[in-house]
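Enquirer: The following comprises the amino acid sequence and a computationally predicted model.
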Amino acid sequence: MIPKLEQTFRWFGPSDPVSLLAIAQTGATGIVNALHHIPCGEIWGVDEILERKEIINKAGFSWSVVESVNVHESIKMGTAARDHYISNYIETLTNLSAAGIYTVCYNFMPVLDWTRTHLDFRLPNNASALRYHAPALAAFDLYILQRDDAFKEFSPAQQLAAKTYLDTLKDTEKQLLTNTILAGLPGTDEVFTINEFKIYLEKYATVNEQKLKENLRYFLKAVIPYAEKLGIKMCIHPDDPPFAILGLPRVVKCEEDLVEVVNMCHSVSNGITLCTGSLGANKINDIPGIINRLGAHIHFLHLRNVCREPDGSFYEAEHLSGDTDMFAVMKAVVDEQLRREKAGRSDLAIPMRPDHGHKILDDYNYQTYPGYSVTGRLKGLAELRGLELGIRRMLNN
């Protein structure tokens, strides 16, 4: 019988309010981690990697996936400094390989990582979810950020909805919206100021979608050959949300983009992080179909669900509800494992983690990173574990 998916849990390091001892009670066996204290673009030293690995191992886990070795903005913008940061990136991969860590998740989203407008959206059962509210994002873009081209990009109806929403906000709520949208990388408390963000927008003024794709291709052509020699599997994370926002381009939005990324540099080391939440925010994405067609390139799974709204808004749903058919997703993943077994591949136990859990029950007593409460993710992992078991039993009958 093929092995189960490797059940993992994201941990943000020793400062994370969610301890490894707590994670041990979820049933996860692998940890998804990164050295968040090292600034983006700097080399991760072997000693620091091994120190973190020892902490994880002593708690009874394996360090299964690095999420993320972040890509420096110079690489995304294609500046003269990019070769320096690519060299640093390769050195970090070399050190991770020396430490026995071989799966690296990364993304190529300009400036901001995943973007939400609300971090405490209350559901009917009073659980707290993350939400992307399209009128709120437009209100920020048009009237708070006051980006020059914003009025050209929103329809009159969208502008009206944005202004109507803005007029309901107090000054403190406008600041909260700003801080939420301009939050930095996961695992940090960094929040860009309006002026800092505008400087980045100026730097990206000449980087359209095609140019960003060219810069991604340049990065992959430089890094993937080394990753392959080191035995490291790189897996790109889709854009979140999977469409352009705030004048910044997106290049990993859909199946067509994923195919293009895979074809930029043919190698087992050039792969995909399949995130059902990021892709699921756009109804055009047939996620089970993507797994069936591109499953051979999937090295890591983020499993979560979203409820979409007609205006482009969405919120994080329970893992087995929402607009993504998680049964069909899990069935496609198990089918991919069967294909790999038939092909003689050894990477059958694909690492999987529950992503962006709700805040429920005791979670309200802890100031965790948004989306990374322990009980909400434990619930999601338990649901996914049961779903996987049910599908395997069904296929064996």
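Expert: Arrived safely, thanks for sending. Residues are numbered from 1 along each chain as shown.
Enquirer: only C-alpha atoms for contact and neighbour calcs from this point on.
Expert: Will do.
Enquirer: How much space separates the residue most central in space within the chain from N107?
Expert: Centre of the chain computed as the mean C-alpha position; nearest residue by Cα atoms, centre = their mean is H237, 5.4 Å away. Look at H237 and N107: by Cα to Cα, to the nearest Å, they are 5 Å apart.
Enquirer: Which parts of this structure are strands?
Expert: Listed in chain order, the strands of the chain (DSSP state E) span 6-10, 30-33, 62-67, 103-106, 118-122, 128-132, 233-236, 270-275, 298-303, 305-308, 314-317, 351-354.
Enquirer: so what secondary structure elements neighbour the third one?
Expert: In terms of contacts (3 or more Cα pairs under 8 Å, 6 or more residues apart in numbering; DSSP states H and E), strand 62-67 is packed against strand 30-33, helix 46-58, strand 103-106.
Enquirer: list the buried ones in the first one?
Expert: Neighbour-count burial for strand 30-33 flags 30-33 (criterion: 16 or more other Cα atoms under 10 Å).
Enquirer: Columns distance to D325 on top of the strands of the chain, output as JSON lines?
Expert: Shown next, in JSON lines, are those (distance: least, Cα to Cα, whole Å):
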{"stretch": "strand 6-10", "distance to D325": "20"}
{"stretch": "strand 30-33", "distance to D325": "25"}
{"stretch": "strand 62-67", "distance to D325": "25"}
{"stretch": "strand 103-106", "distance to D325": "24"}
{"stretch": "strand 118-122", "distance to D325": "23"}
{"stretch": "strand 128-132", "distance to D325": "19"}
{"stretch": "strand 233-236", "distance to D325": "23"}
{"stretch": "strand 270-275", "distance to D325": "13"}
{"stretch": "strand 298-303", "distance to D325": "11"}
{"stretch": "strand 305-308", "distance to D325": "9"}
{"stretch": "strand 314-317", "distance to D325": "12"}
{"stretch": "strand 351-354", "distance to D325": "15"}
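Enquirer: ok, second structure coming up, stack it against the first:
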Amino acid sequence: MRQTWRWFGPEDPVSLSDMLQAGVEGVVTALHDLAPGMVWTANDILRRKAEIAYFADGTTTGLTWEVVESLPVSEAIKTRSGPWREHIAAYKESLENLGASGIEVVCYNFMPVLDWTRTDLAYRLPHGGTAMRFDIADFAAFDIHILARAGAKEDFAPEIVEEAAKRFAQMDAATQKALTAKIVAGLPGAAEHRTLEDVRALLATYDGIGPDQLRAHLADFLAEVVPVAKRAGVRLCCHPDDPPFPLLGLPRVVSTAEDYRALLTAVDSPANGMTLCSGSLGARPDNDLVAMMKEFGARVHFLHLRNVKRESDALKGSFHEAEHLGGDTDMAALVSAVLAEEDRRRAEGRSDASIPFRPDHGQAILDDLSKDSTPGYPAIGRLRGLAELRGVIAGLRYAAAS
């Protein structure tokens, strides 16, 4: 298992030096300044590779760009509207340029309108640190009362609708604005920063698109780009929906084992793979992470290892980011399944036997609390997660060798 760390570029408060001190082996990053639908040129890619390879004084870091996260899929591609053909052409060209530069793993997602979504970016924990949280009642208050989406009430259980009304009644304008900003902000480091009106406009573009249609659009996208990725020596890996259930009345089609079976069989190629994110998938009680690793292991090209604590047994419920070895996922059992898959790959002689992983997200603890880090990506919280995961890996390897 190859230890990687997400980096948002030279402006990231967590520096390359910090990463080296954490013992990171490789870098996960993207060209965050380029909007979806734009070509990632060879020069752009080489610039980011150089930023990773060298410190400001010209000395080498010893680090390389190993995984792209993410090469974003535009809303035009997801809806197959507007300039979607041009965007697919740009996506293909970007894959070719990445492959030519030696980058072999490209993560992406197919979530409509909202990417990973939280209602609280600094939820206070009993030990005094903070974590990100998704509160279903707060989200319902946003959807029903702030966004005022038609039909929103029908998407929530009656008790959630009632609680959402109570919470909204207690929100002043500043609280409403803050909640909206957290929900519509989009991915960390992304070039796009949406407003409430942007979200309403994007929702309109999905009129008439249900889960079957969105799944068909995903399959069509894969049919176009996977052959290009294969020729370029690139392994695509789709990140699951986060959270893994429908939001804003929109379908989400990468949330369960059944969804991944459909995705991986749509274009049956080693270049069409999976990012197994234990946190995203673990937010649903009916997802068995160990079983998914065993079933899809041959096509798992990237791992996000993190944990969440579900706050109810509902399929669509609240949860918060737990410690990496806490929460509802048996992390030791999952890592054991990953190591078994790596052993199988080595026996087959696969060049990708060592699967890159990163300690995804992290609680803000200690000095993290006084620093302005990217939400979900504090230095010490992730270092703790990486250290804990290293311990699990070392213990399992020792036990297997005994």
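Expert: Now that the structure is in, tell me what you want to look at. The structure displayed is predicted, hence computed values, not measured ones.
Enquirer: so what number do they get for TM-score?
Expert: Overlay of the two chains. TM-score (TM-score structural alignment, normalised by the length of the first structure): 0.97; 393 aligned residues with a Cα RMSD of 1.1 Å.
Enquirer: What about E6 of the first structure, how many residues nearby?
Expert: A count of nearby residues for E6 of the first structure, using other Cα atoms under 10 Å, gives 18.
Enquirer: Any figure for the gap between it and G30 of the first structure?
Expert: E6 of the first structure is 7 Å from G30 of the first structure, by Cα to Cα.
Enquirer: Repeat that for Y200 of the first structure.
Expert: Separation of Y200 of the first structure from G30 of the first structure (Cα to Cα): 36 Å.
Enquirer: do the same with L93 of the first structure
Expert: 19 Å.
Enquirer: What degree of burial does the aligned residue in the second structure for S62 of the first structure show, as a neighbour count?
Expert: In the second structure, the residue matched to S62 of the first structure (TM-score structural alignment) is T64. Other residues near T64 of the second structure come to 19 when the count uses other Cα under 10 Å.
Enquirer: which residues sit in contact with T64 of the second structure?
Expert: For T64 of the second structure, the contact set (Cα atoms under 8 Å, 6 or more residues apart in numbering) comprises 26-27, 49, 52-53.
Enquirer: right, and A42 of the second structure touches I103 too?
Expert: No. Assessed by Cα atoms under 8 Å, A42 of the second structure is found out of contact with I103, at 11.7 Å.
Enquirer: Same drill for those two, tell me which one is more crowded.
Expert: Set A42 of the second structure next to I103 and count neighbours by other Cα under 10 Å: I103 wins out with 21 against 15.
Enquirer: what sits against the more buried one?
Expert: Contacts of I103 of the second structure by Cα under 8 Å, 6+ apart are 65-68, 234.
Enquirer: before we move on, what about V223 of the first structure?
Expert: So V223 of the first structure contacts 86, 89-90 (Cα under 8 Å, 6+ apart).
Enquirer: if we take those, which one ends up nearest to L20 of the first structure?
Expert: Y89 (27.7 Å; Cα to Cα).
Enquirer: Now which residue in the second structure aligns to the closest one?
Expert: Per TM-score structural alignment, Y89 of the first structure is aligned with Y91.
Enquirer: Repeat that for L201 of the first structure.
Expert: Under the alignment (TM-score structural alignment), L201 of the first structure pairs with L203 in the second structure.
Enquirer: Grab the nearest non-local neighbour of that match.
Expert: Distances taken as Cα to Cα, 6 or more residues apart in numbering put V113 closest to L203 of the second structure, at 7.2 Å, once the chain neighbours are dropped.
Enquirer: and what of N126 of the first structure?
Expert: Counting by Cα to Cα, 6+ apart, I360 is the residue found nearest to N126 of the first structure once chain neighbours are left out, at 8.0 Å.
Enquirer: Pull the contacting residues for that neighbour.
Expert: By Cα under 8 Å, 6+ apart, the residues touching I360 of the first structure are 126-128, 375-376.
Enquirer: what is in contact with E6 and G30 of the first structure at once?
Expert: In contact with both E6 of the first structure and G30: P351, using Cα under 8 Å, 6+ apart.
Enquirer: Quick check: L93 of the first structure vs R10 of the first structure, distance?
Expert: Using Cα to Cα, L93 of the first structure is found at 20 Å from R10 of the first structure.
Enquirer: what's the answer for L220 of the first structure, then?
Expert: L220 of the first structure sits 25 Å away from R10 of the first structure, going by Cα to Cα.
Enquirer: ditto for A81 of the first structure
Expert: 31 Å.
Enquirer: Which of the two has more residues huddled nearby?
Expert: Under the criterion of other Cα under 10 Å, the comparison of A81 of the first structure against R10 puts R10 first, with 24 against 13.
Enquirer: Could you find the counterpart of that one in the second structure?
Expert: R10 of the first structure maps onto R6 in the second structure, by TM-score structural alignment.
Enquirer: V46 of the first structure now?
Expert: Match for V46 of the first structure (TM-score structural alignment): A42.
Enquirer: Please list all residues in contact with N263 of the first structure.
Expert: By Cα under 8 Å, 6+ apart, no residues touch N263 of the first structure.
Enquirer: so what corresponds to the residue nearest to L203 of the second structure in the first structure?
Expert: Alignment note (TM-score structural alignment): V113 of the second structure maps to V111 of the first structure.
Enquirer: Next up, the contacts around its match.
Expert: Contacts of V111 of the first structure were listed using Cα under 8 Å, 6+ apart, and they are 73, 184, 200.
Enquirer: how about 10 Å then?
Expert: By Cα atoms under 10 Å, 6 or more residues apart in numbering, the contact set of V111 of the first structure is 72-73, 76, 182-185, 192, 197, 200-201, 204, 248.
Enquirer: Ok, H118 of the first structure next?
Expert: By Cα under 10 Å, 6+ apart, the contact list for H118 of the first structure reads 128-133, 136-137, 176-177, 180-181, 315, 370.
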